[in-house]
Structure formats: C-alpha cells, structure tokens
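>>> below is the sequence, then the predicted model.
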Amino acid sequence: MKALLCEEPGRLSLVSRPDPVRGEGDVLVRIRHVGICGTDFHIFAGKHPFLQYPRVMGHELSGTVVEAPTGSALKSGQPVYIVPYLSCGRCHACAKGLTNACYNIEVLGVHCDGGMAEYVSVPQQNVVPTGDIALADAAMIEFLAIGAHGIKRGHVAAQDRVLVTGSGPIGMSAIIFAKARGAHVTVMDTRRDRLDFAIERLGADAILLADEAAETNALEQTGGNGFDVVVDATGNAIPMQRGFNFLAHGARYVLLSVVRQDITFADPEFHKREATLYASRNAQPDDFAEVVRQIQAGKVPTRALNTHSGPLTDGVALFSEWAKPEAGVIKAIFEI
C-alpha cells in the first residue's frame, strides 16, 4: 500500500509498505479520507512533544470496512469513521471511563503509525458506522469532537459568556459547540479573516482582535467582568498565559492546546478570582456522538470548513503548501 511518511521534521515521502494484516479483534479499514490537523503540522515542524520519527501521520479518518471479526455488526463495504485513541481498557483512567486519558494510550499518527495510508487495522471498538454522514464529512468528526470535549469540560451553559482564543479548526469546533449550548461566544485572534469567518459562518456573537488593547476591550464588552469561560485553542504558550487575564471571578479556563513549555500565571490573580483550570485531552465517546448529532442537525458547516482537498499521492507537495499561512487552510483533507 501507499503511505505518506514523515521521516524527520520537514521531510515527507510517499512510500510503499506491506498491507496491514488484520489483528485479532481488529477491523481492516480501507481509508478514503484523512483530515490534516494542527497536530500533523506540528509533527511536520518538529514541535510535537509526544512523538518519535519516522511516523505515518493521520488520525482524522474515514473509510470503508474491508474485513471485520466473525460475528461483528460491521460489514464489508460499510462506511465508517475511526476513533484514533487506542486505550488499554485496564488502567486506572480507563476504569473510570477516561479512555481519552488512558495511562497507556496510543493515538494513531502520533504514538503509532496512522491513517495517511491506504489501509489500517484497528480494534473493533474504535470503528464506528457513519450512518448518513458523507465520508468526507466523517473525516472531520474527530477534530470537532476535540472542541465538543473542551466545551463539556468547561461546563458551558446558556448563561455563560465564552471567550475562544485562537480560531483555527480546533477553536472553530469550540465555537460551534459553545453556540450549540446557547452560550454567548466571543472569538479572539490576530487574523481578521478568521474572525470574520467565525461571525459569518459559525455564528459567533462578537470578536476581539488579539492586540495590545485586547484586555481593555474585553472588559468593555463584558461590563468590566471578564468571561465566564475562556477556551484556549492557540497552540502557543504566550497567548495561553495571556488567557488568564480574561477570566471573570468564578470563571473556568479550558486548555485545549498542548505545548512543550511550562505555563505560568499570577497566583494572587487566579486565587482571588477562585478560578478553575481544566486540561482537555482528546475526546470521549459521548463527544463523538454529540458531533454526529450536530452534523445531522445541520449545525456544523462542514462544506465551509473543508477548504482544501487533494489526493494522497500528491501529499508531499500539498502538505508543504498547505502548511503555509498564506494558503488559507481551515481544514484540508487528503483523498485516497
């Protein structure tokens, strides 16, 4: 089979590998669409904290069943999406239902080779029928679930004023699911085109330009109070630290981003607000189900999000091109 291999930071190659042999209890899936995530761009740039090279990337996956275990409800040819978090099912976290934070987790395309390839073999519990959702749209379910999980972690409710910092795809998913809960959502970014998109296509209520006046403008927008929930999706340590400045008293701060650096904050300010800090890692089965419900309800503008596509066989050139900010990528999807 063909696979796109990141041999080292900045170097991709299209390689030929043996087709995978279906493992016991696994489903062999013919991959049809692979969404490219910020994680993949970080891997390409050498910035991901949990990775060893070489690596076949790709964890936003949809395809069709080739072969399933005897007695499985999955049938050959059935359209499916893949939950890319391979949890052990035995550790302390898994016993509490926190499969997204499994002690021994392997994420496809990060800890082990992923789906930028023609076939993958994965455990049956990680393969989910798409129903009436198109396969191209199904390749976006995973990144949308990341945002849905973060919004759930922040206990976002209709009365909340929410600030989402960073309006890349993960930030956009947070906007979508905060709005689905009825919250008032403000988006902060340095890019006006992304802010315009958040208003026009995602239903955000207000914007903040991430300039030197952002804190002052945020207080003006919130009557001097700050935001009830701040969700960071910047992937950058400096704005992650700055996000603490926007918290109202009693607020919740959700970190969707993960970076190599330490994150620091002023404890007196944090303490006097009696604020709460949440990490948000991966997603859980109910988050995937929530994404499916919202897509089926027409609440997710999948066509607007999917701005770029092309064949995996052109992946070396396309990936490098799509990694450039001027390419204007929101979500790029490889077709196989």
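Okay, I see it.
>>> please count neighbours and contacts with C-alpha atoms only from this point.
Will do.
>>> for the stretch 101-250 of the chain, just list every one of the strands.
For the stretch 101-250 of the chain, the strands defined by DSSP state E, counting those that start in this stretch cover 106-107, 119-123, 127-129, 161-165, 184-189, 206-209, 227-232, 247-255.
>>> out of the ones you listed, which gets nearest to residue 33?
Distance to residue 33, taken as CA to CA, is lowest for strand 119-123 among the strands of the stretch 101-250 of the chain, at 11.1 Å.
>>> tell me what that closest one is packed against?
Applying 3 or more CA pairs under 8 Å, 6 or more residues apart in numbering; DSSP states H and E, one finds that strand 119-123 makes contact with strand 26-36.
>>> next, the buried residues of the next helix or strand along the chain from the strand it packs on.
Following strand 26-36 in sequence order, the next helix or strand is helix 38-45 (DSSP states H and E). Neighbour-count burial for helix 38-45 flags 38, 39, 40, 41, 43, 44 (criterion: 16 or more other CA atoms under 10 Å).
>>> leaving out chain neighbours, which residue sits closest to the fourth one?
What it means is residue 41. residue 323 (6.5 Å; CA to CA, 6 or more residues apart in numbering).
>>> take this one as well and set it beside the first:
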Amino acid sequence: MKTLTLQEAGNFVYGTLPEPTNIEAHEALVKIHRIGICGTDYHAYRGRQPFFTYPRVLGHELGVEVIAVGEQVNNIKVGDKCSVEPYLNCGHCQPCRNGKSNCCETLQVLGVHTDGGMAEYMKLPANKLYASAKLSYDQLALVETLGIGCHAVNRADIKPADKVLVIGAGPIGLACLQFAKIKGAKVVMLDVNESRLAFAKNTMQADATVMVSDNSADDIKAAFDGDMPTAIFDATGNPSSMMRTFELAAFGGKIIFVGLFQGDLTFFDPLFHRRELTILASRNALPDDFRYIIQLMEEGRIDTNAWITHRIAFDEVASSFERLLQSGNELVKALIAV
C-alpha cells in the first residue's frame, strides 16, 4: 500500500508498505478515504510542533471504511463509514479510570506520537471508530476537528447567559464558536484578519466580530453591550494573546486555553485574584463528543460544507503542501482524497 511520511521538517517522502494483516480480536482494518489537514500537520511540516519526532506518517482527521473486523468487535461491521477518534489511551491509568481518556498519562495521538492515516489502510482499535449510515467521508473526516471545540465548550460549561469571546478564527476557534452558539450563548470572534472575521460572521453566525487593535478591549465591551466576556476561548497558541486574556475577562469569568505553545505562561497574580478568574486547559476530545457531533451532523444542525476550502489528491500532497501553507486566509480546511 502507498504511504506518505514526513521524513523531516519540509520533506515528504512517498513509500510502500505491506497491507496490514493479523487483525487482533479487538481491532478493525480500515481503508482511508479522506484525511483532513490541520494546524498540527502544518506545524510539524514547519518543524514547530511540540511533542513531535521524525519521521512520522501524519494524519489524524480521518473518514474511513471498515474492511475487516476482529472476532470480538460488535460496535461496527464491514462496510461501515466511520470517523476515527485518534487518541490511543491506555485504559488503566488514573485519568483513564476517571473518564479523562483525552489526557491519558501515556496518550498516543495518531499522526503525532505514532503513525497516522496518510496511507491507504491501517489497523485501529475498533472502539476508536464511530459509524454513520448518513454522513459522507468528507463529513466524517471533520468530526475530530469539531471535537476539539466541542470538548472545550463542554469543559467551560457554557450556558445561554454566557458572553463568549473566541480569540483566533482558525478551524479550532470556529469550532468553539459553533458549539458555544449551539449552547445558546452570545459569541464574539476576535482575530487579526478581516476575511477570517467575515467568514466567522457571515458563514458561522458569530454575533459580532472584533479586529485586534489597541482598542480591542473597548470594542469587545461594546459588542457585549457594555459587559466583558464571561468566558474566553483562546485558540491562537500565541503567548501574548493568551496572557492578554487576563485583562479581557469579566470579573468571575473563565479563560479556556485551547491552543498551546512551547514555553511558560505568566500572569499578574493580583489581577487574577481580584477578578477571581478560572483557568481551564482543554485537550483533545472525549468519546461522547464524537457521538454527539455525529448526531448533530446527521440531524443537519452542523453544516461542514463551508469549512472545506481546498481539496487535493493523495498523490499530490507532497507537491502541494507548501502551496497550502501559502494560501493564507483563503484556507480554512483542506481535505485529502485517498
């Protein structure tokens, strides 16, 4: 079977490997049909991804077809179209026992810590597959991206009365926007780019948008009718942006860091205490998030068509990746067809 390996930063190499065999009792063999490209993949290509080693087969946003199943598998069957939960957890460490499999102590994320789906076939634990008889491979490949925002919004326990600021209008920020809206909250999007903000407003139904500027705090307050946000989701992974959230949150508010960076985060403690702020980290997603998102998509409450701005064939990835990086604000989500 064909594979595509990121041999080192900036260098994709095509190769071939034998098709996977010897399916274990709890496993499934799947054919890869769609692969979403996300910020993790771009950072890895540029040599800027934390917790990453080369060479690595990328790809963790997957729409797949079940080809074979092990004898103990009963949640899926041959022929099913599935989304993949790419978080391989141990099942027995403390967070796994406490229902926090997304932050397992020895977590292996497909395409990051272990090889992912930029290949024709792969073996997976069957419990990481979520079938849908209604959704397309395109839609199924986007479930994981949506899961990041879904989990973050659930972590923050967003309510209709909340006034939510989302910083960063990339796919993860847009996912936070979408699920905060589903919860009934008023949502304002903050970004440095007008076209991204226009997409958030016109396509993703943000209630208002604000450009980053010296007057951002006043503009945010105006967008919330004189109030400040009770919840701030920072999806930038930019330390300056993340540290500024402490000045933007309402007294008694929450700050949810969805993006991350390699470094130390600092804040002025008296400001933090005076406002009695809550800081939350959000990592990956949980199995129930995948089930919930698939249900919403099947019900037509989430439309992913507008997310897909670029499509490329598997054989064109190596030659097209640099061009994708240069697409700028036209790029929201690229999908690879295998």
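That came through fine. This structure is a prediction, so every number in the text was calculated from the model and none was measured.
>>> coming back round to it: nearest to residue 329 of the first structure, out of the strands of the stretch 101-250 of the first structure?
Using CA to CA, the strands of the stretch 101-250 of the first structure put strand 184-189 closest to residue 329 of the first structure, at 15.5 Å.
>>> find me the equivalent region of the closest one in the second structure.
On the second structure, the counterpart of strand 184-189 of the first structure by TM-score structural alignment is residues 186-191.
>>> that stretch vs the first structure, average distance?
Superposing on the first structure and averaging over aligned pairs (mean CA distance after the TM-score superposition for the first structure), stretch 186-191 of the second structure comes out at 0.2 Å.
>>> how many neighbouring residues does the counterpart of residue 205 of the second structure in the first structure have?
By TM-score structural alignment, residue 205 of the second structure lines up with residue 203 in the first structure. Other residues lying near residue 203 of the first structure total 16 when counted by other CA atoms under 10 Å.
>>> residue 212 of the second structure too?
Residues within reach of residue 212 of the second structure, counting by other CA under 10 Å, total 17.
>>> that older thread, want to try TSV for the strands of the stretch 101-250 of the first structure, with distance to residue 335 of the first structure and mean neighbour count as columns?
TSV is the format used below for the strands of the stretch 101-250 of the first structure (distance: least, CA to CA, whole Å; neighbours: other CA atoms under 10 Å):
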stretch	distance to residue 335 of the first structure	mean neighbour count
strand 106-107	21	18
strand 119-123	13	23
strand 127-129	19	20
strand 161-165	30	28
strand 184-189	30	24
strand 206-209	34	19
strand 227-232	30	27
strand 247-255	31	23
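>>> and those as JSON lines, adding distance to residue 87 of the first structure?
Output for the strands of the stretch 101-250 of the first structure, formatted as JSON lines (distance: least, CA to CA, whole Å):
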{"stretch": "strand 106-107", "distance to residue 87 of the first structure": "7"}
{"stretch": "strand 119-123", "distance to residue 87 of the first structure": "10"}
{"stretch": "strand 127-129", "distance to residue 87 of the first structure": "13"}
{"stretch": "strand 161-165", "distance to residue 87 of the first structure": "29"}
{"stretch": "strand 184-189", "distance to residue 87 of the first structure": "33"}
{"stretch": "strand 206-209", "distance to residue 87 of the first structure": "38"}
{"stretch": "strand 227-232", "distance to residue 87 of the first structure": "26"}
{"stretch": "strand 247-255", "distance to residue 87 of the first structure": "22"}
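>>> so the residue nearest to residue 41 of the first structure makes contact with residue 43?
No. Applying CA atoms under 8 Å as the test, residue 323 of the first structure and residue 43 come out as separate, 11.3 Å apart.
>>> if I look at the residue mapped onto residue 294 of the first structure from the second structure, how far off is residue 302 of the second structure?
Residue 294 of the first structure maps onto residue 296 in the second structure, with residues paired by TM-score structural alignment. Note on residue 296 of the second structure: its distance to residue 302 of the second structure, by CA to CA, to the nearest Å, is 6 Å.
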